[in-house]
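[1] sequence-free structure coming up:
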């Protein structure tokens, strides 16, 4: 069947993504109540009993709010690196030892025919990661919550067929917004979040004939808009001489309140 995925919801109010290949179904993060996670999965025709496990990117509440409850409810293994386990331990409640699985940063693990590889990113968390998924020649990379894209991040995602990538804020909207300056400085820093312009710059460096779609994720409801994000990312790419046809490459939306349609990599 190959890889298919749906970003169940993405933003500062919560994050969760499903990745499946017909043999296994994995969830990345569970940043909502268990009830809301169930509702979002139901919209994509998936139940908790079908999940093979949960992968954790980092310990911030918008990524782990319902993690413990979902893992206990469906008796699911949870995968995170050791520093993330230590940082989120008290927040998620008791998890049986047999469900606590360590997936080290940079480690690769096979879940049936679906291979998962974690890679380090830059964010103000204990040891945040992104994930790449492989099935045969197909590759999906998911990379949000990063202040900047290091060379190692670029290397990790440059050969993906489809990419879920942060485009958190418009810099001027953030600067003019109501947040205190210390929070603005955090968001704008190397341990914060990618701006639209930074995402466009990154795309201009890694866009190749293989990458077909980029889902712009983790948009700020205060300091960004769907159309603005796509326009700004595309503008930043063109400013750096990176032009493309919509028939060859697309920028796609994610939403804070509903899932994206299933995207099947090999069928598009």
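    Sure thing, it's come through. For clarity, every value in this text was computed on a predicted model and none was experimentally measured. Numbers count the residues shown, from 1 in each chain.

[2] okay, CA-based contacts and neighbour counts for the rest of this
    Noted.

[3] where do the helices sit along the chain?
    Ranges of helices within the chain are 34-43, 61-64, 67-74, 82-92, 151-157, 171-176, 181-188, 196-206, 226-239, based on DSSP state H.

[4] try this one next to it:
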């Protein structure tokens, strides 16, 4: 009999330069995205005492490089790895990924739920400038962990789908003033600020306020831009906005930072 230690999660690294999150249950070890080289992903997993060879499934959110950089290497190095995405995302993968073994590719349609033994994975669409971007909520027993980055806004449908999760990885891509005053060309700034771009710190805080519930204990702030944001600024903005609405940050739940290159410790959802 397998001991049920619950669902454990580590945000291996998160920024607009690369993203990967590790989730495990007694029967499965999975990744969300692989936005780093194979060597870096192996190193990040080793830092939390885990091995890539034990990962059985990889869930892709969309085809942008900061989410799929290592997919090709991992697929060819680990032939037992199942790779899940919707059909438009697979079709949009860049040539840099190389040839992926067909038997490892598994279609996961948007808006459906996949059951893998003791892990249920719920997919939902977001508003981002990719072929068919979708993110995921992971369920084990009565616990839920939701991943939501790379969206220009959070619709009522998205908020309803992942409301009252036990833990969240939430996008806080940019500080509005830093983005407006920063070095990016105006068309790129417009893209980031648009409805198919990215959430600002304020957008992330407002989304959290729409979704947080009595079960929620952990909120991880992710996908920060190295050019248009800073961890202390994102943390301060989100925490202060939540506190202004009477939410007990540090008492009922905690807000955590993520790092672009260092894994967060494993936690039990």
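    Okay, I see it. Note that the structure is predicted; figures quoted are calculated from it, not measured.

[5] could I get the TM-score for this pair?
    For this chain pair, the superposition-based TM-score is 0.95 by TM-score structural alignment, normalised by the length of the first structure; 264 aligned residues with a Cα RMSD of 1.2 Å.

[6] related to what we said a few turns ago, now the helices of the first structure as CSV including distance to residue 215 of the first structure and mean neighbour count?
    Below are the helices of the first structure laid out as CSV (distance: least, Cα to Cα, whole Å; neighbours: other Cα atoms under 10 Å):
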stretch, distance to residue 215 of the first structure, mean neighbour count
helix 34-43, 18, 16
helix 61-64, 18, 22
helix 67-74, 24, 20
helix 82-92, 25, 16
helix 151-157, 13, 15
helix 171-176, 20, 15
helix 181-188, 20, 15
helix 196-206, 11, 21
helix 226-239, 10, 18
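
[7] to residue 260 of the first structure, which of these lies closest?
    Shortest distance between residue 260 of the first structure and those, using Cα to Cα, is found for helix 34-43: 9.7 Å.

[8] and the aligned partner of residue 8 of the first structure in the second structure, what does it touch?
    Applying TM-score structural alignment, one finds that residue 8 of the first structure aligns to residue 12 in the second structure. The contact partners of residue 12 of the second structure, by Cα atoms under 8 Å, 6 or more residues apart in numbering, come to 19, 20, 21, 22, 44, 45, 261, 262, 263, 264.

[9] quickly note the distance from the fourth one to residue 194 of the second structure.
    The spacing between residue 22 of the second structure and residue 194 of the second structure, counted by Cα to Cα, to the nearest Å, is 29 Å.

[10] what's the answer for the second one, then?
    Here residue 20 of the second structure is placed at a distance of 24 Å from residue 194 of the second structure (Cα to Cα).

[11] repeat for the fifth one
    For residue 44 of the second structure, the distance to residue 194 of the second structure equals 32 Å [Cα to Cα].

[12] picking up where we left off before, for the helices of the first structure, which one sits closest to residue 212 of the first structure?
    Among the helices of the first structure, helix 196-206 sits nearest to residue 212 of the first structure (Cα to Cα), with 11.7 Å.

[13] read off where the closest one ends up in the second structure.
    Using TM-score structural alignment, helix 196-206 of the first structure pairs with 201-211 in the second structure.

[14] just to revisit the earlier point, which residue, other than its chain neighbours, is closest to the match of residue 8 of the first structure?
    residue 263 (4.0 Å; Cα to Cα, 6 or more residues apart in numbering).

[15] so what's residue 263 of the second structure up against?
    Listed by Cα under 8 Å, 6+ apart, the contact partners of residue 263 of the second structure are 10, 11, 12, 13, 44, 45, 47, 48.

[16] just give me which of those residues are shared by the first structure.
    When these are mapped onto the first structure and scored by both residues aligned by TM-score structural alignment, their matches' Cα atoms under 8 Å, the shared contacts come out as 10, 11, 12, 13, 44, 47, 48.

[17] so for the second one, what's the nearest residue that isn't a sequence neighbour?
    This means residue 11 of the second structure. residue 21 (4.4 Å).

[18] from what I see, that neighbour and residue 31 are in contact.
    Yes. The pair residue 21 of the second structure / residue 31 is scored as a contact, 5.5 Å apart, by Cα atoms under 8 Å.

[19] quick one: the strands in the first structure, in order.
    Secondary structure of the first structure (DSSP state E): strands at 4-9, 16-20, 25-28, 53-55, 78-80, 100-102, 108-111, 114-120, 129-135, 138-143, 162-166, 213-217, 250-253, 263-264.

[20] show me the one of the ones you listed that comes nearest residue 194 of the first structure.
    strand 162-166 (6.1 Å).

[21] on that earlier part again, residue in the first structure matching the residue nearest to residue 11 of the second structure?
    Using TM-score structural alignment, residue 21 of the second structure lines up with residue 17 in the first structure.

[22] gap between its match and residue 57 of the first structure?
    In terms of Cα to Cα, residue 17 of the first structure sits 11 Å off from residue 57 of the first structure.

[23] common neighbours of these two, please.
    Common neighbours of residue 17 of the first structure and residue 57 (Cα under 8 Å, 6+ apart) are 28, 29.

[24] higher neighbour count, the two?
    Neighbour count, other Cα atoms under 10 Å: between residue 17 of the first structure and residue 57, residue 57 has more, with 28 against 24.

[25] need the contact list for that one.
    28, 29, 63, 80, 128, 129, 130, 131.

[26] what of residue 87 of the first structure?
    Residue 87 of the first structure sits next to 59, 126 when contact means Cα under 8 Å, 6+ apart.

[27] go with 6 Å
    Contacts here follow Cα atoms under 6 Å, 6 or more residues apart in numbering; on that basis residue 87 of the first structure touches nothing.

[28] ok, residue 119 of the second structure next?
    139, 140.

[29] translate it into the numbering of the first structure.
    In the first structure, residue 119 of the second structure lands on residue 114 (TM-score structural alignment).

[30] before we move on, what about residue 85 of the second structure?
    Under the alignment (TM-score structural alignment), residue 85 of the second structure maps onto residue 80.

[31] what sits against that match?
    Here residue 80 of the first structure is in contact with 56, 102, 103 (criterion: Cα under 6 Å, 6+ apart).

[32] what lines up with the first one in the second structure?
    So that's residue 56 of the first structure. Per TM-score structural alignment, residue 56 of the first structure is aligned with residue 60.

[33] now the last one
    Using TM-score structural alignment, the equivalent of residue 103 of the first structure in the second structure is residue 108.

[34] spatially, which residue comes closest to the residue mapped onto residue 150 of the second structure from the first structure, not counting chain neighbours?
    In the first structure, the residue paired with residue 150 of the second structure according to TM-score structural alignment is residue 145. Of all residues not flanking residue 145 of the first structure in the chain, residue 193 sits nearest, at 5.4 Å (Cα to Cα, 6+ apart).
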